[in-house]
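1. What follows is a predicted structure for the sequence shown.
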Amino acid sequence: MSTALPFDADTTLLSDVTAAVQTAGRTLRDRYTPHARGVSLNEVVEEIHANDEAVLDVLREPLLQARRGSQWAEDELAGGALPSGEWWVVDPAEGNINHVHAMPDWAVTATLVRDNQPVLTVVHLPLTGDIYTAVAGHGAHLNNQPLKVSAKTDLGAALIGTGQAKPGEDERAFRRIGESVTAMLVNGLVVRVSVPATMQLIHVAAGRMEAFWQFSDVRSGLVAGALLVSEAGGTVTDLEGKPWNTGSRDFLAAAPGIHTAAREVLTPIA
């Protein structure tokens, strides 16, 4: 999927990034409450922004210092290709909507993207302490133990997922999600529809789910999981079957044994 950094540089950088993300995770965990925060839309949005700002305050500079010359992708809801070079694509509260509603499915993610390919990622789940890591060419790991995607070959036996990439997408995007879920309900075993994307993609990388698809190109929700799944032996493409990168307009990450069948179900949904 991508070209690895020199091994020694990988090892050093991964350690620094992991430390920075763990520190950020403590900040986000300290903000977590056992009750939902915010009643009106404005109040919920304020809580989400406050989470982001608090985490970025402790995460941005350590990452930029860890990789001299790297740049920062500011808009976490943006999609499309980045300029050439190395960029940090970060979600300070992946699953922020869950966090503010007192649900446990959220994380802090930091991914180094080089020339539109993710090359290093750390996903930290502060509530459990779990740390998912991947470096291009060196595999994917959960708490330093190797990850491997599912060996299933029958889409009819597969647990598959998708979800809404961001609020406020147009009606056509929502209709595509609905049609694709229906198609997968017919062809797969069980379909999960939830957010955020990363929390489903770590399950694909760990072999707990067989596939995840998304029609949107929001970078911050896909880069970490794309590298984890790829390095765990999965197949990551767009819906035309071309290798995925941050410029791709849609996304499918799957166990190799069901990838083609999943793509054949999804491709006709225009």
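-> That came through fine.

2. contacts, neighbours, all on C-alpha from now
-> Noted.

3. what's near enough to touch residue 126?
-> By CA atoms under 8 Å, 6 or more residues apart in numbering, residue 126 lies in contact with 22, 25-26, 28-29, 107-108.

4. would you turn the residues you listed into JSON lines with secondary structure, neighbour count and distance to residue 162?
-> Output for the contacts of residue 126, formatted as JSON lines (DSSP: H, G, I helix; E, B strand; the rest coil; neighbours: other CA atoms under 10 Å; distance: CA to CA, whole Å):
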{"residue": "22", "secondary structure": "helix", "neighbour count": "22", "distance to residue 162": "27"}
{"residue": "25", "secondary structure": "helix", "neighbour count": "26", "distance to residue 162": "25"}
{"residue": "26", "secondary structure": "helix", "neighbour count": "17", "distance to residue 162": "28"}
{"residue": "28", "secondary structure": "helix", "neighbour count": "23", "distance to residue 162": "25"}
{"residue": "29", "secondary structure": "helix", "neighbour count": "17", "distance to residue 162": "26"}
{"residue": "107", "secondary structure": "strand", "neighbour count": "28", "distance to residue 162": "18"}
{"residue": "108", "secondary structure": "strand", "neighbour count": "27", "distance to residue 162": "20"}
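
5. And here is the other one:
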Amino acid sequence: MTDWAAELSLAVAAAEDAGVALLRHHRSRDLLHVEEKRAGDFVSEADREAEALLRRRLLGARPGDGWLGEETGEEAGNGRRWVVDPLDGTTNFLRGLPYWCVSVALEVEGRPRLGVIHDPLHGETFAAAPGLGFRLNGRLMPRGAAAALSSALFGTGIPFGGMAHIGDHAADLARLMPQCAGVRRTGASALDLAYVAAGRLDGFWERRLRPWDVAAGLALMAEAGVRVEGMAQSEDPWETGSVICAAPGLFDGFAALLRGGQDSRA
């Protein structure tokens, strides 16, 4: 039986330690050596050092576990797997934009069950695990009421470079924007998902995210009572990385617009 309190304590401590390392690099970010993995997707020694620290802390404490990290790839384990993005929002980090985070999740029996998303600049740690609820800096967070669609604020990740689904996203925005209070593109999807769980955003959608982008957020939203589906209702967001999420009372109208439905004001 998993001791979720112990696992959450381990994950929070590891994420916050990685945050300390990232803050040190952030203060001297002009000195970082930056590489471009693909158009618009960057990595530096800050990402790599943070991931190495997370790996030492997590696998050092749980040596039989598997691993999936954005920078170091996959390693098989005992049926459990840590899924890690050491620095979500690298472009923001390098440009001095204050929206980036550390994301840590524990996948058990093929599903992300525990999630920690740590925002070092603002000193906020969003965390959740089965039976422990959704917490911000250790404090249990209540479930908020859903906004009406006309007053709702949504987050998303707008495609860039040569991504094939730029046109799909433009069509999403054309349908959604006239019906809501606004859309924010912040550049760190893991932190966006934490904000949905916390009620700061009313919903979020994006296509083709990677496992480390969504793992912790899916665990947070499960404990926060957020409804999550794929861009198509038949899709599994964990398997495809295509996500629509919102409070249950808002979800149907939001999803209908994104899926090409008729005007569905809530």
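-> Cool, the structure landed. Bear in mind the structure is a predicted one, so any value in this text is a computation, not a measurement.

6. Any idea what the TM-score comes out to?
-> The TM-score (TM-score structural alignment, normalised by the length of structure 2) is 0.85; 258 aligned residues with a CA RMSD of 3.1 Å.

7. hang on, the earlier thing: would CSV of the contacts of residue 126 of structure 1 with distance to residue 224 of structure 1 be doable?
-> CSV is the format used below for these (distance: CA to CA, whole Å):
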residue, distance to residue 224 of structure 1
22, 16
25, 16
26, 20
28, 19
29, 20
107, 11
108, 10
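
8. Could you pick out the longest helix of structure 1?
-> helix 41-66 (DSSP state H).

9. Can you name every helix or strand that it contacts?
-> When contacts are defined as 3 or more CA pairs under 8 Å, 6 or more residues apart in numbering; DSSP states H and E, helix 41-66 of structure 1 sits against helix 7-30, strand 86-94, helix 96-100.

10. Which of the contacts of residue 126 of structure 1 sits closest to residue 151 of structure 1?
-> residue 107 (26.7 Å; CA to CA).

11. What lines up with that closest one in structure 2?
-> Residue correspondence to structure 2 (TM-score structural alignment): residue 107 of structure 1 is matched to residue 101.

12. ok, now residue 257 of structure 1?
-> Matched across to structure 2, residue 257 of structure 1 falls on residue 249, judged by TM-score structural alignment.

13. That match contacts residue 149, correct?
-> No: judged on CA atoms under 8 Å, residue 249 of structure 2 makes no contact with residue 149 at a distance of 9.6 Å.

14. So the two - more neighbours on which side?
-> Neighbour totals were compared for residue 249 of structure 2 and residue 149, and residue 149 leads with 21 against 16 (other CA atoms under 10 Å).

15. What residue in structure 1 is paired with that one?
-> Using TM-score structural alignment, the equivalent of residue 149 of structure 2 in structure 1 is residue 155.

16. ok, that match - contacts?
-> Taking CA under 8 Å, 6+ apart, we find residue 155 of structure 1 in contact with 187-189, 258, 261-262.

17. out of the residues you listed, who has the most neighbours?
-> Comparing those by number of neighbours (other CA under 10 Å), residue 262 comes first, having 27 neighbours.

18. a helix runs through it, doesn't it?
-> Yes: counting by DSSP: H, G, I helix; E, B strand; the rest coil, residue 262 of structure 1 falls inside a helix.

19. Nearest spatial neighbour of it, chain-adjacent residues omitted?
-> Nearest in space to residue 262 of structure 1, with sequence neighbours left out and distances taken as CA to CA, 6 or more residues apart in numbering, is residue 155 at 7.0 Å.

20. ranges for the helices of structure 1?
-> Going by DSSP H, structure 1 shows helices at 7-30, 41-66, 96-100, 171-187, 197-205, 223-231, 256-266.

21. gap between the third one and the chain center?
-> Think helix 96-100 of structure 1. Distance of helix 96-100 of structure 1 from the chain centroid (CA atoms, centre = their mean, to the nearest Å) equals 15 Å.

22. mean offset of it relative to structure 2 (after superposition)
-> Taking mean CA distance after the TM-score superposition for structure 1, the mean distance separating helix 96-100 of structure 1 from the aligned residues in structure 2 is 0.7 Å.

23. Could you check which residue of structure 2 pairs with residue 54 of structure 1?
-> Under TM-score structural alignment, residue 54 of structure 1 pairs with residue 49 in structure 2.

24. and its match, how many neighbours?
-> Counted with other CA under 10 Å, residues neighbouring residue 49 of structure 2 total 17.

25. Who are the contact partners of it?
-> Here residue 49 of structure 2 is in contact with residue 21 (CA under 8 Å, 6+ apart).

26. ok so, going back, would you mind giving the helices and strands packed on helix 41-66 of structure 1 as a markdown table with distance to residue 250 of structure 1 added?
-> Shown next, in a markdown table, are the helices and strands packed on helix 41-66 of structure 1 (distance: least, CA to CA, whole Å):
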| stretch | distance to residue 250 of structure 1 |
| --- | --- |
| helix 7-30 | 27 |
| strand 86-94 | 18 |
| helix 96-100 | 22 |
